[in-house]
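K.L.:
Using only what follows, build the 3D model:
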Amino acid sequence: MHSSEDIAPGSDLTPRLGAIDITTIWHVINAGDKYLFSDDEELADPAREFFKLWYAQNVDLDSFTPDLATTTFARQLALPCHFFDHPEAFAAITKWLAYNCVGHIQESVPVKFKFVHLHLCPPDFVGPVNHARGSLKTTLHRGLWNRVGDLLKKGSNGIACAHWAETAGRYFGALTKLEVYPLELSFSKNSINTLLGWLGDFHLNNKIIGCYSCKADWNREVKSAVYRTRGHFDGLCIDCMDKSKIKNGRNDEDYWEKLGAVDGRFDKDCRIRHADNTWWVSWCGRDEHRRKLMDEKRAQERQE
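P.N.:
Predicted coordinates:
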């Protein structure tokens, strides 16, 4: 094993990293699992440094396209990013998967890798990354629905003007024309990024001069929904996941009380910066504790 100095950027090894495929990386993980790299910092540190260099050389998310081969490769990267404790990479890969996958997201094992026992525990990947994908749908639905839902409520109660039904119909018609609506159908067949891309073509020429609700800028409402959805999830945070786990032999049953927001942020001690939504999805402890911590944070914000 090379030392971290031997594999520093600019060394002779760096150009050769491109020749190392993902299957080899999984074999390194298998060796690390067998010889307990995580328990030996003299082995773990250079292994982590090696993977960081390999990742930088071989993974360019900006060039990723949501085809089958690329999606499979991204799913194969989840375990290495977690095993080698690369928080930036793990967040980036899980974010890409949540936004670009269609249907249920799972890990993928390289075809030539035969040690099937290696995988992430469901609470470390499958559960939270699919939770994240579902939350993106919820965020998008809320953004597309709230204003028109308010219009429908007012119209059905006789509060809106006579144009409310026509306005709502034209709005839903424009969404349906883009094949985005209803989300229950479109979400099961398309990735969130695909739907957001289609919504970029949304346009409703609102000629109706009626009440305040009918005269809403529906183009702006849709753009706002797209913007909020794109910024909703920053990828899974390894640090939040690790801190919130109930570890074997832990004597402090109230450990979770020490995991509240610091200076209004849940990522104060994390190696990546992220919003509350990422903390929420990354939480691996009991749901009731997560809710209490979020309630405490919101209560503090109301007092400020």
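
K.L.:
can we go C-alpha only for contacts and neighbour counts from here?
P.N.:
Fine.

K.L.:
I figured Leu77 hits Ala91, correct?
P.N.:
No. At 11.2 Å, Leu77 and Ala91 do not qualify as touching, with contact defined as C-alpha atoms under 8 Å.

K.L.:
count of residues packed around Arg291?
P.N.:
12 (other C-alpha atoms under 10 Å).

K.L.:
how about the helix or strand harbouring it: buried residues?
P.N.:
Taking DSSP states H and E as the definition, Arg291 sits inside helix 287-303. Burial within helix 287-303, assessed by neighbour count using 16 or more other C-alpha atoms under 10 Å, is assigned to 289-290, 293-294, 297.

K.L.:
Tell me the one among those nearest to Lys223.
P.N.:
Met294 (27.9 Å; C-alpha to C-alpha).

K.L.:
Between the buried residues of helix 287-303, which sits nearest Leu43?
P.N.:
Leu43 lies nearest to Arg290 out of these, by C-alpha to C-alpha, at 35.0 Å.

K.L.:
and the closest residue in space to Cys81 that isn't next to it in sequence, how many neighbours?
P.N.:
Nearest residue to Cys81, sequence neighbours excluded (C-alpha to C-alpha, 6 or more residues apart in numbering): Phe90, at 5.0 Å. Close neighbours of Phe90, defined as other C-alpha under 10 Å, add up to 24.

K.L.:
separation between Phe90 and Lys137?
P.N.:
22 Å (C-alpha to C-alpha, to the nearest Å).

K.L.:
now Glu88
P.N.:
Taken as C-alpha to C-alpha, the span from Glu88 to Lys137 is 24 Å.

K.L.:
And Ala299, by the same measure?
P.N.:
27 Å.

K.L.:
same thing with Lys243?
P.N.:
Distance from Lys243 to Lys137, by C-alpha to C-alpha: 27 Å.

K.L.:
To compare with the earlier structure, here is another sequence to fold:
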Amino acid sequence: MIDFLLAPWEHEFMRRAFLVAMMSGVVCGVIGSHVVLRGMAFIGDAVSHSVFPGVAIAFVFRFDLALGGAIAGLLTALSVAVFAQNKRLKEDTVIGVFFAAAFGLGIVILSSAPGYSGSLESFLFGQILGISDGDVRVVAIAGAVLLVAAAVLHKELVTVSLDRETARALGVRVFGFDIALYTMVTVAIVISLQAVGNILVLALLITPAACARLLTDRLGVMMVLAPVIGMLSAAVGLYLSYSLNLAAGGLIVLVATAVFLVCWVFAPRHGVLARFRPGDARGGTGVGAERRFRRASRP
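P.N.:
Sure, this is the predicted structure:
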């Protein structure tokens, strides 16, 4: 058992992989908690796919792929924030429009850039075993900045997520905090691309937070549980990848999904089995539990 735990750490590339994967799990767990609380998981999918044209443009013009993806993702997120201010359109509708447009643009650019398939594969599925020391530093710095920003803006982000109209009445700049959250989601996704790839990054952002949402009615506890689950899922997935010689990104996501399924069944108050416990006054799902969560979450 000890040999199994220590063996991967003998290799420098595995040490870098563990650091980046676990840091990504922590950052995505914190930012994902706000995404799940707000019910905007679709924005994570939209941003993760909207980096596609940026990566394609970066390849064509020979500059850093991650930088190109970050710029494209940020522009898409800001566009969604601007257009979603129109009350005639729901946020998920605007997200759908820009999600499709960004992916379509990426396909058009890709069709004009022969020889892109190799770079595209690492972008789609991650390249966590090829991470450099510079990549580790970038993820560490960007992740630390994100966590500090999330802590500083926590109260306002929660207020906007729970009740936008009340937030406006209290003088909270809703539009500004929309942009802040979309920007944080974009950065969290970009720094996690090397760990799990473009296709699977949404799972790292949403699944640990969804697990935490099932396990607790308190936002503070959720903010602790989600990054812990994300970090442990990343670590276990990498151990399995090393042992079984299978894709690291896919295994990280499958471990997180397995945790979600366990929480969905066995969560003390909101799991499937909790619904069949006779006389459990603490239980309850649906409107009552949601109201309790919102009351407990109010800053």
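
K.L.:
Now the TM-score, please.
P.N.:
The TM-score (TM-score structural alignment, normalised by the length of the second structure) is 0.26; 137 aligned residues with a C-alpha RMSD of 6.7 Å.

K.L.:
one step back: want to throw the buried residues of helix 287-303 of the first structure into CSV with distance to Gln303 of the first structure?
P.N.:
Formatted as CSV, the buried residues of helix 287-303 of the first structure follow (distance: C-alpha to C-alpha, whole Å):
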residue, distance to Gln303 of the first structure
His289, 21
Arg290, 20
Leu293, 16
Met294, 14
Lys297, 10
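
K.L.:
List just the nearest of these to Gln57 of the first structure.
P.N.:
Closest approach to Gln57 of the first structure among these (C-alpha to C-alpha): Arg290, at 37.3 Å.

K.L.:
Just confirm the closest one contacts Trp280, I think it does.
P.N.:
Yes. Here Arg290 of the first structure reaches Trp280: they are 7.3 Å apart, a contact under C-alpha under 8 Å.

K.L.:
Closest to Ala69 of the first structure out of the buried residues of helix 287-303 of the first structure?
P.N.:
Using C-alpha to C-alpha, the buried residues of helix 287-303 of the first structure come closest to Ala69 of the first structure at Arg290, 36.4 Å.

K.L.:
which element follows the longest helix out of those in the first structure toward the C-terminus?
P.N.:
Assignment by DSSP state H gives helix 126-156 as the longest helix of the first structure. Using DSSP H and E, the helix or strand that follows helix 126-156 of the first structure in sequence is helix 164-177.

K.L.:
returning to what we had before: and the longest helix of the first structure with helix 164-177, angle?
P.N.:
150 degrees (axes from the mean of the first three to the mean of the last three C-alpha atoms, to 10 degrees).

K.L.:
So which elements touch helix 126-156 of the first structure?
P.N.:
Using 3 or more C-alpha pairs under 8 Å, 6 or more residues apart in numbering; DSSP states H and E, the elements in contact with helix 126-156 of the first structure are helix 87-100, helix 164-177, helix 183-189, helix 192-199, helix 218-230, helix 276-282.

K.L.:
could the ones you listed go into a markdown table alongside distance to Ile25 of the first structure?
P.N.:
Shown next, in a markdown table, are these (distance: least, C-alpha to C-alpha, whole Å):
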| stretch | distance to Ile25 of the first structure |
| --- | --- |
| helix 87-100 | 15 |
| helix 164-177 | 44 |
| helix 183-189 | 32 |
| helix 192-199 | 29 |
| helix 218-230 | 31 |
| helix 276-282 | 25 |
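
K.L.:
Lys52 of the first structure: which of those is closest?
P.N.:
When these are compared by C-alpha to C-alpha, helix 87-100 sits nearest Lys52 of the first structure, at 8.5 Å.

K.L.:
Against which helices or strands is that closest one packed?
P.N.:
Secondary-structure packing of helix 87-100 of the first structure (3+ C-alpha pairs under 8 Å, 6+ apart): helix 68-83, helix 126-156, helix 192-199, helix 238-244.

K.L.:
Now that helix: buried residues?
P.N.:
Buried, per 16+ other C-alpha under 10 Å, within helix 87-100 of the first structure: 87-100.

K.L.:
would you list the residues you listed in TSV and tack on distance to Ile192 of the first structure?
P.N.:
Output for the buried residues of helix 87-100 of the first structure, formatted as TSV (distance: C-alpha to C-alpha, whole Å):
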residue	distance to Ile192 of the first structure
Pro87	23
Glu88	22
Ala89	21
Phe90	19
Ala91	17
Ala92	16
Ile93	15
Thr94	14
Lys95	11
Trp96	10
Leu97	10
Ala98	8
Tyr99	5
Asn100	6
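
K.L.:
Let me know the closest of the residues you listed to Arg170 of the first structure.
P.N.:
Using C-alpha to C-alpha, the buried residues of helix 87-100 of the first structure come closest to Arg170 of the first structure at Tyr99, 28.2 Å.

K.L.:
quick one, what contacts the closest one?
P.N.:
By C-alpha atoms under 8 Å, 6 or more residues apart in numbering, the contact list for Tyr99 of the first structure reads 133, 136, 191-193.

K.L.:
tell me which element Phe42 of the second structure falls in.
P.N.:
Counting by DSSP H and E, Phe42 of the second structure is found in helix 41-60.

K.L.:
ok, then the element right after that helix?
P.N.:
helix 65-83.

K.L.:
Now do the helices in the stretch 1-150 of the second structure.
P.N.:
Here the stretch 1-150 of the second structure has its helices, by DSSP state H, counting those that start in this stretch, at 2-6, 12-38, 41-60, 65-83, 91-111, 117-125, 133-152.
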